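> Have a look; sequence and predicted model below, questions after that.
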Amino acid sequence: MRLPTRRGGRGSACGCRGCRARRSCPSAAGPCRSKGCSAGRRTLVAPEPPAARRRPSGRAGRFHLRKRSESPWGTLVILPESAARMPAGPSAPAAPPGSNYTGSMSALTRRQVISGAAAVAAAAAPPAARPNIILVMADDQGWGDTGYNGHPVLQTPNLDAMARSGLRFDRFYSGAPVCSPTRGSCLTGRHPFRYGIFFANAGGPGDASDYALEDREATIAEILRPLGYRTGHFGKWHLGDFEGPKKASPADAGFDEWFSTVRKVPTVDPSPAEYWENGKPVTVKLAGDDSEIIMDRALRFVDGAVRAARPFLAVIWFHSPHLPVFATPEYLARYTGHAEARRRYWGAITALDAQVGRLRTELRLLGAADNTMLWYASDNGPEGDSESEFFPGAAGGLRGRKTSLFEGGIRVPGLLEWPAVIRAPRRVRSVCSTSDYLPTVLDALGVKPDVLRPLDGVSLLPLIRGGNDPRGKALAFETSRVTRGSPRLALLEGRWKLLTNLNADPDMLFDIESDESETRNLAAEQPETVRRMRAALTDWRRSCDNSRNGIEEVTYRIHPREAVELKMNVAVPAGAGPHPAILCLHGGGWSMGSRHSFSKMIAEFAAHGFLAASAQYRLAPAFRYPVQLEDVAAAIRFLRKHARTKEIALLGASAGAHLALLAAFSGKERVRAVIDISGPTDLRDWRMTESAERSLRQATGKTSDALVEDLLGVAGRSHPSVTAASPVARVRPGLPPVLIFQWKEDQAVSADQAHRLVGALARAGVTHEAIWFEGRGHALNGPGAGRIVPETVRFLRGL
């Protein structure tokens, strides 16, 4: 069924709502009979959308051998040795320069996240109060390409009206300086480098996309559907193909109804071969302005949802004013006397603006405007190296353009209307972003995001309701390929903006509040600010690398008085949870070490079906024992709450094993088992070999005696505190099972320490097992270390 595309969209002979919305006239029993009325040509009934098709996650069926167990630890998955670290598959994106992307596929799937959202649906706002959500976006529209931002010629009366009635964001940023990554940020609330969309998908008809939105990413559509929302996408998709190896269609991302293209199309008379509708190629001719064609379908969807009394999510992504840009005669005529390229560009934007007007009018006629969040933005800055006759897009005096991380490449028009909440117009100077859409909508619905899958966006709801700046964290950017002279990374922190490549290249620091055109580099004058922001960007970049490898960095405890934020890395297996969990504690003599040393191991545990985490803890000598055990207990409680599992095992290496044993033996937080890898078990008599002591002194200037003193705050090994902090002194009947790994010639922790623990456990009747490795080794390194994960899995499955 073909909808009229040329008549009624700009008004009609009778003026009835049917003419504007292309529906049967609501004021009569049948279609409007007024002469020339487009709605009178036929009664248009929106068909029920087909069930959204889901592509396989790519994880099921990977391992062919499964053994069942009655253990609460679930199903044992036996991996071939080569699968311990899964390589990138044929659809895995190539990593940008400087990244640590390995293509590991152990990750949370969308379906798991959606089940979490559905579980809290009862706590969300009642259906009558749930706002409709509309995300409108232009393609390559610059900051200065609106009337309300001061363009001297361009006519955008409807965007101007939105700016006068709602929130006008003066520092609104696209998630990236190019198309596809920004679109991913709109749907996920996460930076696109977390899921491997590094740049805009290129190519023409028939070419495969470079990147596809991964199935493990939860989209706003998938989260809202279980809450009763109808979901629709209309216009440019650009997040994967609709068939083939890079398939990632709107249906795969949770949209019930869609009329979309894989890539750009001309902005007048687009080819129907580029459009698909609900999983099938469009075969009817598409004539006229492309923005109007898109809005035709979007209004049909909106009308159907309102008439069905269903809240809705409509994502409307126009192609205008992206090249190849054209305008119909009606809009070209508005810019007579200007160069042809300018007439086309401005005409296309004014035509888009008219469709925004149609949408706003229809919402009012349907009585849906009051409780609809209507967002508007652009996906990046204007095309071209500079504003010219051939590239008329305006950055509004800002430095840089599309592909650049200077302001002109990422600061875009940003508007929000929501009459039920925004009673008076306001201009907002706070830093806001397309990544903020998802957390803001969830906040409005009373749905808490999954803390095991951190977002880069923040909720703007407090700001929307009239509060202060809600962004409690900096906004980070990274891009690849073409940058038009800007560095590849940027960090926005209030007034400060750092641009850097995180290498020896000169950094750039700007005070955006006083120098929004970025003309004065303050890096030499503010070295401490540069150092701090570079460190923050380094941490954020590593977090993105980990996310692509299926490992998320989350905060599990904050000590405000000490200004300490404790984090853990979490690897979640595929499939429905809850999953048994393993909490890993790093070594480093209680005063050094990093949770990142377990990245490979927790990914391997996740591949076996365990939710695996590696937690940092407060280090000595700044923090004395037993605060480390307090942190371990907090990490256990965090996993128990947010992973929804009671089956948690502790695993530690070296000093981390010592803490794991003490935490398990204390009984303060129940654990299912504890795994000790090269852990000191009796501090009264633990010393390194001479060669190991010498290496320790060369590396740190300390001895093993000094490490114990730093931890406990007492000198000598005969103090009662040393005995109390020795796991062998805590052994008693009823403790959780213990698995011990020990190298026979360990130079840092002698085998005698493991023998002492084995003897104490045997005398107390505690279930235990010791696995001895030949030769020299320690913690996670040495001959036989590859057995640690499979032997641990076997041990836990057997409990």
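Happy to help now that I have it. Numbering: from 1, shown residues only.
> switch to C-alpha atoms for all contacts and neighbour counts from now on
OK.
> would you list every one of the helices in the stretch 201-350 of the chain?
Secondary structure of the stretch 201-350 of the chain (DSSP state H, counting those that start in this stretch): helices at 220-224, 290-307, 329-332, 340-365.
> let me fix that: the stretch 601-750 of the chain
627-642, 655-666, 690-700, 704-712, 720-724.
> which other helices and strands contact the shortest one?
Spelled out, that is helix 720-724. Contacts defined by 3 or more CA pairs under 8 Å, 6 or more residues apart in numbering; DSSP states H and E place helix 720-724 against no helix or strand at all.
> Pull out the buried positions in that helix.
By 16 or more other CA atoms under 10 Å, the buried positions in helix 720-724 come out as Val722, Thr723.
> In three-state terms, label Leu187 for me.
Secondary structure, DSSP: H, G, I helix; E, B strand; the rest coil: Leu187 is helix.
> residues contacting it?
By CA atoms under 8 Å, 6 or more residues apart in numbering, Leu187 lies in contact with Thr219, Ile220, Ala221, Ser435, Tyr437, Leu438.
> can you tell me which two in those residues are farthest apart?
Maximum pairwise distance among those (CA to CA): 14.5 Å, between Ala221 and Ser435.
> Second structure follows, compare the two:
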Amino acid sequence: MRAIAILCCLSALCPDSALRATEQRPNVIVFLADDLGYAESAWRSEFDFPTPAIESIRRNGVCLTSGYVTASYCSPSRAALMTGRYQSRFGYEKNPVGAANEDPDVGLPVSEKTLAQYFKDAGYKTALVGKWHLGGTARFHPQRRGFDEFFGFLHEGHYYVPPPFEGVSTMLRVKRLPDGSEGRVTIGSTTFSTHMGNAEPAYDANNPILRSSQPVEEAAYFTDAITREACGFIERSRDQPFFLYVAYNAVHSPLQGAESYMRKFRHIEDIQRRIFAAMLANMDDSMAEVLKVLQKNGLNDNTLIVFLSDNGGPTRELTSSNAPLRGEKGDLYEGGIRVPFLMQWNGRLPAGSQFDEPVCATDILPTTLAAAGIVAPAGRSDGVNLLPFLTDEESNPPHDELFWRQNQKAALRKGDWKLVNNSRKRNEPQWELFNLSNDTSETHDLARREPERLQMLIERWEEIAAEMPPQ
């Protein structure tokens, strides 16, 4: 009786602690890589060098081998991840770059509720560390979109170390080399290359690193700064449920590798590939530090972890491999939209398992909300709660079809069949048809052999497109 009385007193004095002890709402971390190709991590046998942190998530969780994003470039893809909805539903199909980020009309529409807002409204502490790219003006600021804390930048990219590029090897795109010729030349620790035919964008122009809304001077290599801030948030938030969105700008250009990592990969002769390897290894070590902080604070078993890329890798720009997939960033072939996609939740999701049915970044919102016991408005999401599918409670595929509309380009996956128009010409679609069950690389166009199926899928794509605002 005395023990019961003591417990009652403690519960009365510390009701929140007692609630946490009984409910144990899970934390959620979403790791988002930028421009990471399908084959560029240890979960694929084709990969050239190790990424042990990414591999640990695969080993302890579920590998989603047919994981898709809704666009093959950054901002629209992130809009769908944040809302659980095809970005075409709210007219957000373009990818703002440079000064367009500061257009007051450009950003994730404020009418759309974000994943962070759902978590915040349910009592979670929320933070974004890294890249936003969903609006660069005040009304689109992350802290007005559900994030309690923000450290990062608002535009599409940022230098990892600003000029004069101390402590890093840098590779920059240029139209002409310093002597006026074309090709590649290394001067000091900076390599200049004309292979892309254009110059490196002014990533940092009007795009400071911010803490909340205030510019800060950041001395650390930016991936390391993301590590520091993510770990700090976890330490401060360990006594309450949290949603942490760790949005790396790695491995997005500009190519800049810290010298300690450059030495690690000195055996790679191609300087472009060596810098890429250094950037990815740095990001993987960054993720490892975040995972260690979870473990140290006893949060590992009560944290749902998601890892994916925002789109396929740009091969010529970064040396990214999307093997065995066709295409790259910007395409609606598989290489542009099928990405590394992993989920880990110790004790809830089967460790070391593989799920081969198509899933989508829109599924992250309903899945993580369901894990947290948060009810989202019915019919609002294009995603599906994946938990019953990943635990074999549900045997049917999560999606009957997936839809893409990206300016002039279009695609539809229905079962194993994939309809693609990858043409840039608005009034001249060039429809192709592939069977992904035996042609993952999309090398055999079956449009002429299967005209009835082709027409059926075109009509279905047009039906879905008709639900969207006109372009």
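That came through, no problem. Every value quoted in this text rests on a predicted model; they were computed, and no experiment measured them.
> Overlay the chains and give the TM-score.
Once superposed, the chains reach a TM-score of 0.81 (TM-score structural alignment, normalised by the length of the second structure), with 405 aligned residues with a CA RMSD of 2.4 Å.
> Most neighbours out of the contacts of Leu187 of the first structure, which is it?
Highest neighbour count within those, by other CA atoms under 10 Å: Ser435, with 29 neighbours.
> Tell me who's in contact with it.
Contact analysis of Ser435 of the first structure by CA under 8 Å, 6+ apart lists Ser174, Gly175, Ser185, Cys186, Leu187, Thr188, Gly189, Arg190, His191, Asp456, Gly457, Val458.
> Can you get me a residue count around the equivalent of Leu224 of the first structure over in the second structure?
Mapped onto the second structure by TM-score structural alignment, Leu224 of the first structure lines up with Phe119. When neighbours are defined as other CA under 10 Å, Phe119 of the second structure has 22 of them.
> Assess the claim that Phe119 of the second structure and Phe243 are in contact.
Yes - when contacts are counted by CA atoms under 8 Å, Phe119 of the second structure is listed as touching Phe243 (6.9 Å).
> And the helices in the stretch 451-600 of the first structure?
Along the stretch 451-600 of the first structure, counting by DSSP H, counting those that start in this stretch, helices occupy 461-464, 527-548, 599-607.
> which one of those helices is the most hemmed in?
Highest mean neighbour count among the helices of the stretch 451-600 of the first structure (mean count of other CA atoms under 10 Å): helix 599-607, with a mean of 24.
> so that helix matches what in the second structure?
Using TM-score structural alignment, helix 599-607 of the first structure pairs with nothing in the second structure.
> Give me the angle between that helix and helix 527-548.
Interaxial angle, helix 599-607 of the first structure versus helix 527-548 (axes from the mean of the first three to the mean of the last three CA atoms, to 10 degrees): 30 degrees.
> So which elements touch helix 599-607 of the first structure?
Packing partners of helix 599-607 of the first structure (3+ CA pairs under 8 Å, 6+ apart): strand 564-571, strand 611-615, helix 788-797.
> In TSV: these, plus distance to Asn546 of the first structure and mean neighbour count.
Converted to TSV, these look like this (distance: least, CA to CA, whole Å; neighbours: other CA atoms under 10 Å):
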stretch	distance to Asn546 of the first structure	mean neighbour count
strand 564-571	8	22
strand 611-615	13	29
helix 788-797	20	17
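> Tabulate the ones you listed (a markdown table), appending distance to Glu214 of the first structure.
Shown next, in a markdown table, are these (distance: least, CA to CA, whole Å):
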| stretch | distance to Glu214 of the first structure |
| --- | --- |
| strand 564-571 | 16 |
| strand 611-615 | 20 |
| helix 788-797 | 27 |
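> Which among those is found nearest to Phe301 of the first structure?
strand 564-571 (38.7 Å).
> That closest one aligns to what range in the second structure?
Across the second structure, nothing matches strand 564-571 of the first structure (TM-score structural alignment).
> which one in the second structure is aligned with Ile133 of the first structure?
Here Ile133 of the first structure is matched to Val28 in the second structure, going by TM-score structural alignment.
> List the contacts of its match.
Phe242, Phe243, Leu244, Thr303, Leu304, Ile305, Val306, Thr368.
> which element is it on?
Assessed by DSSP states H and E, Val28 of the second structure sits inside strand 27-33.
> just checking, what packs against the helix or strand just after that strand?
Moving toward the C-terminus from strand 27-33 of the second structure, the next helix or strand (DSSP H and E) is helix 52-60. The helices and strands touching helix 52-60 of the second structure, judged by 3+ CA pairs under 8 Å, 6+ apart, are helix 271-296, strand 341-344.
> ok, 6 Å please
Helices and strands touching helix 52-60 of the second structure, by 3 or more CA pairs under 6 Å, 6 or more residues apart in numbering; DSSP states H and E: there are none.
> Could you figure out how far it is turned away from helix 271-296?
60 degrees.
> What residues in the first structure pair up with whichever helix or strand comes after helix 52-60 of the second structure?
Once the chain leaves helix 52-60 of the second structure, the next helix or strand it forms, by DSSP H and E, is strand 62-64. Alignment of strand 62-64 of the second structure against the first structure: residues 167-169, by TM-score structural alignment.
> What lines up with Glu518 of the first structure in the second structure?
Under the alignment (TM-score structural alignment), Glu518 of the first structure maps onto Glu442.
> I meant to write Ala341 of the first structure there.
Correspondence of Ala341 of the first structure to the second structure, assessed by TM-score structural alignment: Gln272.
> How about Thr792 of the first structure?
When the second structure is aligned by TM-score structural alignment, no residue sits opposite Thr792 of the first structure.
> same check, this time on Gly240 of the first structure
Match for Gly240 of the first structure (TM-score structural alignment): Gly135.
> That match contacts Gly107, correct?
Yes - the criterion here is CA atoms under 6 Å, and Gly135 of the second structure meets it with Gly107 at 3.7 Å.
> thinking again about what came up before, relative to the whole chain's centre, how far out is the strand holding Val28 of the second structure?
Strand 27-33 of the second structure sits 9 Å away from the centroid of its parent chain (CA atoms, centre = their mean, to the nearest Å).
> Could you pull up the residues touching the residue nearest the centre of the first structure?
Geometric centre of the first structure, nearest residue: Arg190, 2.5 Å, by CA atoms, centre = their mean. Contact partners of Arg190 of the first structure, counting by CA atoms under 6 Å, 6 or more residues apart in numbering, are Leu455, Asp456.
> Can you tell me how far the match of Ala341 of the first structure is from Ser253 of the second structure?
11 Å (CA to CA, to the nearest Å).
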